[in-house]
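Student: After the sequence you'll find the predicted model.
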Amino acid sequence: MPESRHPTAAISSDAVDDVPFASPASQSGAPHAIQPQHYDAIMLAGFGGPEGQEDVLPFLRNVTAGRGIPDERLEEVATHYRHFGGVSPINEHNAQLRKALQKELTSRGIELPVYWGNRNWSPYLEDAVQQAADAGHVRLLGLATSAYSSYSSCRQYREDFARALVDTGLAGTVTIDKVRQYFDHPGFVTPFIEGVDTALRSFEAQGLAPSEIRVLFATHSIPMTDASRSGPADLELGEGGAYAAQHMAVGGVIMDHLRSELPARADTAWELVYQSRSGPASQPWLEPDVCDRIAQLPHEGVKAVVIVPLGFLSDHMEVLWDLDEEAMEAAAEAGLLAARTPTPGVHPEFVSGLVDLISERIEARAVSEREHVTPLGPWYDVCRPGCCENVRRGFSPAAAGLQP
């Protein structure tokens, strides 16, 4: 197991009471839970998505609330959803994940019900928290459907938990902790290893040399201001912050594994690319764009491209439209063979890994015994102060971390 590069020293007594909405095991503010904790239920937290044409604009208004974006602009994004009948597959995927988690928990003798709530569409998180409380389940362990550190992929979910508790009037009655970020847990990484290996074997069987194949690990672009503030500030992980560093570390592990199986793959280059940019042109976002890179690859002697949705758990809209439609079209225009690998979805290794993380937190497993495949892990149980700041919004109340 790789050596961890981030600090795990005990936090001072001044941190007590600085972790709002937390269970007793997390109130000390220690980076990793050191006291076993009983939980009543698991709270699966999702992004949400429309389930019909009439839902698309109301959903997008929820997503962009407070930004003053007119409906005319939203309709530009709405066309992606309307192309698929106004239905995002994300809700169905989360329903499948909830069912798979429940089955795996039960098979291991962990008698915890799994509730599911979304940020932007039904079933809403507030309703799920209320439902849990009504059933007497007041000590919840949150599981966000995002593996990496950034405002939108971690802190905003923690803010969602806090908002749900406050809005339902359950703050002080219900507590919510959160499973650590799992970008480098083997259960998350293994499905990607399998997918990339399958794609490479297909191109290799067609007679392509390893140097003629390029692997592009794709993830959602975010503003540079958010990226630079992702993760704790004292880690000094570069201008892309923890968000970029985590993706790069996982991509490296995947390629190192595949090259160890077939040394000739040392000539297969790989890189991290970004997609789904939505901000104004004047605002710097993480680059390069996946389609821009695809257009350049023929000039570098590349004949085939493997597109890996490394930043995504399931095949939701950014995968179906931005990769399966736009990126594949860019590959065709560039004269490249192309394959898009699967997301983890409900892959047995992924589901098992999530339950491992739940067990790890219940048991307060020692850091040395926590599974991780990069030197960046295991990530924190309790997020550090100011972690994943959103400079446009400032700090809102958030569960599962030290204030602010």
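Tutor: Received the coordinates, thanks. Numbers count the residues shown, from 1 in each chain.
Student: switch to C-alpha atoms for all contacts and neighbour counts from now on
Tutor: Noted.
Student: hmm, who's touching the host helix or strand of Gly142?
Tutor: Element membership for Gly142, per DSSP states H and E: strand 139-144. By C-alpha atoms under 8 Å, 6 or more residues apart in numbering, the surrounding residues in contact with strand 139-144 are 23, 38-46, 154, 157, 174-179, 358.
Student: this is the comparison structure:
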Amino acid sequence: MAKVGVVLLNLGGPERIQDVGPFLYNLFADPEIIRLPNPALQKPLAWLISSLRAGKSQAAYRSIGGGSPLRRITEQQARELQSNLRQRGIEATSYVAMRYWHPFTESAVADIKADGIDEVVVLPLYPHFSISTSGSSFRELQRLRQSDPAFARLPIRCIRSYYDDPGYVGAMAELIAREIRACPNPAEAHVFFSAHGVPKSYVEEAGDPYQREIETCAQLIMDKLAQDLGHPNPFTLAYQSRVGPVEWLKP
């Protein structure tokens, strides 16, 4: 039986307060996060932004316990996915590949080669595709394949997005329905979706499907809620986390 490596892609996050500055630098040094006409400016700008934002970001991380829980949660997901696949008779081993903090993608690739994996399936933990999230991680994997003949020989399949998968939509609807039923007037409960934004130019000029996938997903979830609850609910979709002077998705 083939040994399958399942790579879970995620953003990564600083686990300690002293990691915040270097994490922000790695984030903004990625040209898919901030696109500049002159690549030589990327690292100086990343240093400037990370230096200016470090204090505010450190305060935010202190408010949630001193660091990001993302690695712990992602590694738990990886273990449970691996267990589930093995119960189904698939010889699978899961790996976590963070884009901007440990464990980095290079570490996952090294473990895949050491374990003698025969083929690789790549699962982004971003349900909606964007050039700045899944796209950036896919490109990092491609860069490593181009520089590593042993890794390049492994068959690899990438799950692009799953924003409209019935299982995902149903899981989101189930979580929301639980809260709607707890409201004094369930039929009047207003559902508010908050999605991480991207620069408007990504959508209009680079063809990023992110906005379309987010909006379609929100509507599919609301349709499933109406079906499960027996009544429609009002909802709003908004975007957050703007960076820099360029226009980002609204509202």
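Tutor: Okay, I see it. Only a predicted model underlies this, so the values are computations on that prediction, with no experimental measurement involved.
Student: returning to that earlier point: can you give me the stretch of structure 2 that the strand holding Gly142 of structure 1 aligns onto?
Tutor: On structure 2, the counterpart of strand 139-144 of structure 1 by TM-score structural alignment is residues 119-124.
Student: what's the mean distance for that stretch versus structure 1?
Tutor: Once superposed with structure 1, the aligned residues differ from stretch 119-124 of structure 2 by a mean of 1.4 Å; criterion: mean C-alpha distance after the TM-score superposition for structure 1.
Student: Please give the centre-to-centre distance between that stretch and its chain.
Tutor: 14 Å (C-alpha atoms, centre = their mean, to the nearest Å).
Student: coming back round to it: and the contacts of strand 139-144 of structure 1, which of them are in strands?
Tutor: Applying DSSP state E to those, the entries found in strands are 41-46, 175-178.
Student: Map Tyr25 of structure 2 across to structure 1 for me.
Tutor: Correspondence of Tyr25 of structure 2 to structure 1, assessed by TM-score structural alignment: Arg61.
Student: quick one: secondary structure of its match?
Tutor: helix (DSSP: H, G, I helix; E, B strand; the rest coil).
Student: burial count for it?
Tutor: Applying other C-alpha atoms under 10 Å, we find 17 residues neighbouring Arg61 of structure 1.
Student: In structure 1, mark out all the strands, start to finish.
Tutor: 41-46, 114-118, 139-144, 175-178, 213-220, 269-275, 304-308, 337-340.
Student: and the gap between Tyr202 of structure 2 and Asp111 of structure 2?
Tutor: 34 Å (C-alpha to C-alpha, to the nearest Å).
Student: between those two, which one's more packed in?
Tutor: Neighbours per residue, other C-alpha under 10 Å: of Tyr202 of structure 2 and Asp111, the larger number sits with Tyr202, 20 against 14.
Student: would you list every one of the helices in structure 1?
Tutor: 56-63, 71-83, 90-107, 125-134, 156-167, 186-205, 224-228, 241-261, 290-296, 317-320, 328-333, 348-363 (DSSP state H).
Student: Thr145 of structure 1 is nearest to which of those?
Tutor: helix 90-107 (8.3 Å; C-alpha to C-alpha).
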